[in-house]
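Trainee: below is the sequence, then the predicted model.
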Amino acid sequence: MDLLAGFTWPEIAIALAITFAGAFVRGVAGFGMAIILVPVLALALTPVEAVLVTNAVALLVGLSEAPRLLRDAERSAVAISVLVAIATAPGLALLAITPAPMARMLIALVAISAFFAILRSGRAAAPPGPATTVFTGLSSGLLTGFAGMPGPPVVPYYVGRAVPRTTAKASMLLIFTVAALAGLASGAALGVMHWRLALLGLLLFPAVLLGNALGNAASARIGDTAWRGFVALVLAASALAALVKLLQG
């Protein structure tokens, strides 16, 4: 299995299991795959590799849903996506020069920040102003490059507002698809995107499709209140897991 050189079978098995779980959460909540997948992959791979593999599977599943996402997303998602694409390369460049232990700690802190961000968000009906939108896009791009996690700024932007669940999910997932593409393009430009990472992403893709499909089916059977509660639960669990890793490290 020369094509898998550099990856052990235990690493691949763990990645498949975590990818399935992360994709299921993505299907239900509209986010969460990167928050779950990157910290775990970063234990077996380098942080840069973990981010790029996550971007690969996120792009593949996002492209499979592109028509629906473009139809249902809020117009603000397009503006945020452009800003994400601009800011991703600087974030990845910063990750590439950050020592691995520090990068893992910062990635864990990103997961914790997502939980507190959603707790502080309100339920306003009106969309945020231009300044908030610009900050959301740029910070999401930086986090895409550095942690493979565009979600912490984006989730409160949509979930914290009184918008339909279908609109919130489609808007977030459209942004995350663009973020994944920007992350891979930035990795290639910086010379850190290698063929074996793309291969691992393709290997994980069936688990993503299955987990995402089951998550979407589960999401269709719950109401908005239960969905928002699940979103908060996912963020809380991610924050707790990240905190445990910090205390153990």
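Mentor: Perfect, I can see it now.

Trainee: every contact and neighbour count from this point should use C-alpha atoms.
Mentor: Noted.

Trainee: need the contact list for residue 165.
Mentor: Contacts were defined as C-alpha atoms under 8 Å, 6 or more residues apart in numbering; by that measure residue 165 touches 159, 224.

Trainee: look up how far residue 149 lies from it.
Mentor: With the distance defined as C-alpha to C-alpha, to the nearest Å, residue 165 ends up 21 Å from residue 149.

Trainee: residue 83 too?
Mentor: Distance, residue 83 to residue 149, using C-alpha to C-alpha: 15 Å.

Trainee: neighbour count: these two, which is higher?
Mentor: Comparing residue 83 with residue 149 by other C-alpha atoms under 10 Å, the one with more neighbours is residue 149, at 32 against 23.

Trainee: correct me, but the more buried one touches residue 37?
Mentor: No: here residue 149 does not reach residue 37: they are 9.7 Å apart, not a contact under C-alpha atoms under 8 Å.

Trainee: nearest residue to the middle of this structure?
Mentor: Most central residue of the chain, judged by C-alpha distance to the mean C-alpha position with C-alpha atoms, centre = their mean, is residue 34 at 3.4 Å.

Trainee: my guess is that one contacts residue 152. True?
Mentor: No: between residue 34 and residue 152 there is no contact under C-alpha under 8 Å: 10.5 Å.

Trainee: how about the residue nearest to the centre of the chain, what does it touch?
Mentor: Contacts were defined as C-alpha under 8 Å, 6+ apart; by that measure residue 34 touches 22, 54, 148, 149.

Trainee: pasting the second one now:
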Amino acid sequence: MSDTVAIATLVGLTFLAAGFTKGVVGLGLPTVAMGLLSLVMAPAAAAALLIVPSLVTNVWQLLAGPSFAALVRRLASMMFAVLVGTSLSINILTGSSSSLASGALGAILAAYGAVGLAAPRFTVPPRAEPWLSPLIGLATGLITGATGVFAIPAVPYLSALGFTKDELIQALGLSFTVSTVALAAALALSGKVQWLTAGSSLLAILPALLGMFIGQRVRGRLQPEAFRRWFFIGLAVLGLYMLARALLPR
């Protein structure tokens, strides 16, 4: 098997697994894809590969909800700050030191897994939103630009705003869509990404959508909470491995 076929197979299986995870628990496609692909390629190349499937699946999630305009108004300052933060930190992801980007990605995956397992319950009072939303957006953008992962701290924060289930799913879709666009724009402006690799992102749409479809179909037959728990355990283990690989001498 040639290297090209091997990598294409790996990319297809990775996005199938990432789409399946998103279909079952409603999130995780970029996180799973970045974590697995970064084991065999530079994080910047992995980020370029996830742009199109992430955008397609998140726009689908965003437009399926009940209150698009109201969410945009409520979260506008957070979304703008995501754009700013991503542009400020993109040089970490695209820099010459892939071990720095891999280590940062590993630390974020491990933290995301730990937070998911702890499942802290807290709420954000309405009076705090005007100043807290842009701070959370900036932090999310900085992490997105450095690692290609845009779930922390956006997911815990949005979960604490008191949305209904459908509103939360749509709010996550909005956040992930803006983060994907911000990442794509920052990668393009950096001039350090081979867009031939990024063009292959188009080929990842089919396995990602197929994985989502299968995940949604089998969700009722699985125990979502058990699957979610093992998902976060897997992220934590993968993150610790990547962090150790980046820090320990070879």
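Mentor: Good, I have the coordinates. On a predicted model such as this, the values are computed, not experimentally measured, just so you know.

Trainee: follow-up on the earlier one: buried members of the contacts of residue 34 of the first structure into PyMOL, please.
Mentor: Only the buried members of the contacts of residue 34 of the first structure end up in this PyMOL selection, burial being decided by 16 or more other C-alpha atoms under 10 Å:
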select buried, resi 22+54+148+149
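
Trainee: among the contacts of residue 34 of the first structure, which pair sits farthest apart?
Mentor: Using C-alpha to C-alpha, the contacts of residue 34 of the first structure span at most 13.4 Å, a distance reached by 22 and 148.

Trainee: where exactly do the helices run in the second structure?
Mentor: Using DSSP state H, the helices of the second structure run over 3-25, 29-37, 43-63, 68-94, 98-118, 129-147, 154-159, 165-190, 195-199, 205-218, 224-247.

Trainee: and for residue 179 of the second structure, the neighbour number?
Mentor: For residue 179 of the second structure, the neighbour count with other C-alpha under 10 Å is 30.

Trainee: and if you look at residue 93 of the second structure?
Mentor: The tally of other residues near residue 93 of the second structure (other C-alpha under 10 Å) stands at 28.

Trainee: map it onto the first structure.
Mentor: By TM-score structural alignment, residue 93 of the second structure lines up with residue 95 in the first structure.

Trainee: identify the residues contacting the closest residue to that match other than its chain neighbours.
Mentor: Of all residues not flanking residue 95 of the first structure in the chain, residue 146 sits nearest, at 4.9 Å (C-alpha to C-alpha, 6 or more residues apart in numbering). Residues in contact with residue 146 of the first structure, defined by C-alpha under 8 Å, 6+ apart, are 48, 51, 88, 91, 92, 93, 94, 95, 107.

Trainee: quick revisit: these two touch, right, the match of residue 93 of the second structure and residue 49?
Mentor: No: under the contact definition of C-alpha under 8 Å, residue 95 of the first structure does not touch residue 49, with a separation of 10.6 Å.

Trainee: on that earlier part again, now the residue nearest to residue 95 of the first structure: how far from residue 119 of the first structure?
Mentor: Taking C-alpha to C-alpha as the criterion, residue 146 of the first structure is separated from residue 119 of the first structure by 23 Å.

Trainee: same question, residue 244 of the first structure
Mentor: Separation of residue 244 of the first structure from residue 119 of the first structure (C-alpha to C-alpha) stands at 20 Å.

Trainee: next: residue 47 of the first structure.
Mentor: Shown here: residue 47 of the first structure relative to residue 119 of the first structure, a distance of 28 Å by C-alpha to C-alpha.
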